[in-house]
Each structure stands twice: as C-alpha cells, then as structure tokens.
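In: build me a structure from this.
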Amino acid sequence: MQRYPMTPEGKEALEKELHQLKSVDRPRITAAIAEAREHGDLKENAEYHAAREQQGFCEGRIQDIEGKLGAAQVIDINELEHNGRIVFGVTVTIENLDTEERKTYKIVGDDEADFKINKISVNSPIARGLLGKYEGDDAKIVTPQGEVEYEVVSVEYI
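Out: Reported below is the predicted structural model:
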C-alpha cells in the first residue's frame, strides 16, 4: 500500500472533519430523511431527494477521509534532524533572482496544500525543485512561464 506524507496538523484537521461528519452531519441528514419520508410520496418529494443527495456526499467524504488517514505517513518536522536541508514539513523562504520578490511556503501533503495560505504540496513543481537544497542554494524551477531561478533565503523547522 502506498503511503502519503502528512503533517500532524493535517492529520488532526482530517480527524476533526471526520468527527464532525460522523457525529453531527450524519445524524442531521438521517433525521432530515426520516422527516421527509413522513411527508408521503417519495417520487415527488424534493426534500427527500435533497437529503439523500447530502447523505451520499457525506458518506463519500467519510470514506475518502478514512482512506486518507489509513494511508497517511505522519511526518513530524520536530522529530527530524535539523541540518538545514529542505525536507517535507519545513517552511522555506525563497527569492526570485530576477525580480527579487520573496515568497514563504510551507511544504505539506497533497490534502493540506492551500496556495492562498502559502502551503504547497510536496508534489508541486516548486517543492520538487526545492527539496534537498540548503539555505543559500540556488534552485531552478520550471513553471508554465518558463524556468525561474530562486535563491533559498531561509529554512525553518516550525
């Protein structure tokens, strides 16, 4: 079975969502289905069909999360040797050598990635180009606009 890297925070977020789905959403949807059934003819009962659709989405998400948690390889950055190398879970600041623009990213698992809050997937082109580098190294990263060269400004194990 293939394992998928995940930070402890990512695992905790999935467990929290799973708990919400199982203990709050599932019972609410079940109650909505029961109430809609009481209204009679199910063929023309929009509330019933909407609740059944919600139930399908909820059950699908529960299965998806359980699968992800079962295949998760939780990597705690605090338990790794801090030798300054860019690895999964670090926060890295890079500077575009052409524009001198700086960006800070945290390298996380696929399910945790959210570019809006500067969390990038370990499988993204930027992360793949940075993994294994050290502070002060240059990294050439292929982007849709072409190859861009960055300097690693800092590597933080937080």
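
In: okay, CA-based contacts and neighbour counts for the rest of this
Out: Will do.

In: contact partners of the strand or helix carrying Q55?
Out: Using DSSP states H and E, Q55 falls within helix 46-70. Identification of contacts with helix 46-70 by Cα atoms under 8 Å, 6 or more residues apart in numbering yields 4, 11, 14, 18, 21-22, 25-26, 29-30, 32-33, 36-37, 42.

In: here is the second sequence; please produce its structure so I can put it next to the first one:
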Amino acid sequence: MEKVPMTSAGFAALGEELKKRQSEDRPRIIEHIAEARSHGDLSENAEYHAAKEEQSHNEGRIAELEDKLARADIIDISKLSGDTIKFGATVTLVDEDTEKKTVWQIVGEVEADAKKGRISITSPLARALIGKKKGSTVEVNAPGGAKAYEITKVEWR
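Out: Here you go, the predicted structure:
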C-alpha cells in the first residue's frame, strides 16, 4: 500500500470532510431519496435520480477520503528545520523577469490548493525546488515558457 504524504493540517481537513460527509450529507441525501420515492413513478422522477446521483458522488468521495486517510504518512512540519527545501517547506520566490514575489508551501497532492499557496510535491515547481537552498535560482517549464525564480526564503511553519 503506497503511503500518501501530508501535513497534520491536511490530514485534519480530510478527516473533517469525511466526518461531515458521513454524519451530515449522507443522512440528508437518504432523506431526499425517501422523499422523492414517495412521489411515485421512479422512472420519470428527476428529483429521485438527482438524489441517487448525489448519493453516488458522496459515497465515492467517502471511499476516496477513507483510502487517503488510511494511507496517510503524516509529516510533522514543526519538527523540520534547515535551509534545504523538502516536503513541508514554505518557500518565498521572486520571479526574475517580473520581480513578483510568491510564497508556496510544498504539501501532499491531496492538500494542494494554489489559491491557498499550497503546491503538490509532484508539481513541476515543487520538483524544481526540492533539494535547493535560499539564494539558489530555479528554472521551471511553465505553460507560458520557462520561468526563472530566485529562492529568497525557506521557512518551516
């Protein structure tokens, strides 16, 4: 069984989603199905089919969450340190063309969220950063062409 690396915060977030899907969403969907069933003919009952589809989606996500949580390899970032970039590091980069500063935390695939500044360890940028140190420059092939970044800070938070 392949382990899935994640932070303790990522593990907790997945656990919360699982709990909500099991204790809130599942009973609500079952109630919708029962209500739609009471309306009679199921063959032309759009409400019933929509509720069954929602149930299928919810149960699939529950199974996926249970699998990821069972395979979780929780990495405690508070115990990490040093100036070499690895899983869990929060890295400040400066785009060498635009001078624009960005901050990314390298996390597991299941908790990656670009809007929240978290990139997957499997992403091209994270792969380019792993093993580098503050002051280094990395080049990443982005959809719009190659981008060069200077690493200005490595933190563990």
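
In: just to revisit the earlier point, helix or strand right after the helix holding Q55 of the first structure?
Out: Toward the C-terminus from helix 46-70 of the first structure - assigned by DSSP H and E - lies strand 72-74.

In: and the contacts of helix 46-70 of the first structure, which of them are buried?
Out: If you count burial by 16 or more other Cα atoms under 10 Å, the buried members of the contacts of helix 46-70 of the first structure come out as 4, 11, 14, 18, 21, 25-26, 29, 32-33, 36.

In: these in helices, which ones?
Out: 11, 14, 18, 26, 29, 32-33, 36 (DSSP state H).

In: nearest to R102 of the first structure among those?
Out: K11 (29.1 Å; Cα to Cα).

In: distance across stretch 89-98 of the first structure, terminal residue to terminal residue?
Out: 27 Å (Cα to Cα, to the nearest Å).

In: so for the second structure, the centremost residue is which one?
Out: Central residue of the second structure (Cα atoms, centre = their mean): E111, 2.1 Å from the mean position.

In: distance of the closest residue to it other than its chain neighbours relative to D73 of the second structure?
Out: Nearest non-adjacent residue to E111 of the second structure, counting by Cα to Cα, 6 or more residues apart in numbering: G10, 5.5 Å away. Applying Cα to Cα, the value for G10 of the second structure to D73 of the second structure is 11 Å.

In: for V103 of the second structure, same thing?
Out: 24 Å.

In: repeat that for E109 of the second structure.
Out: Counting by Cα to Cα, the gap from E109 of the second structure to D73 of the second structure is 12 Å.

In: okay, and the one helix or strand K147 of the second structure maps to goes to which residues in the first structure?
Out: Per DSSP H and E, K147 of the second structure falls inside strand 145-155. Following TM-score structural alignment, the aligned partner range for strand 145-155 of the second structure in the first structure is 146-156.
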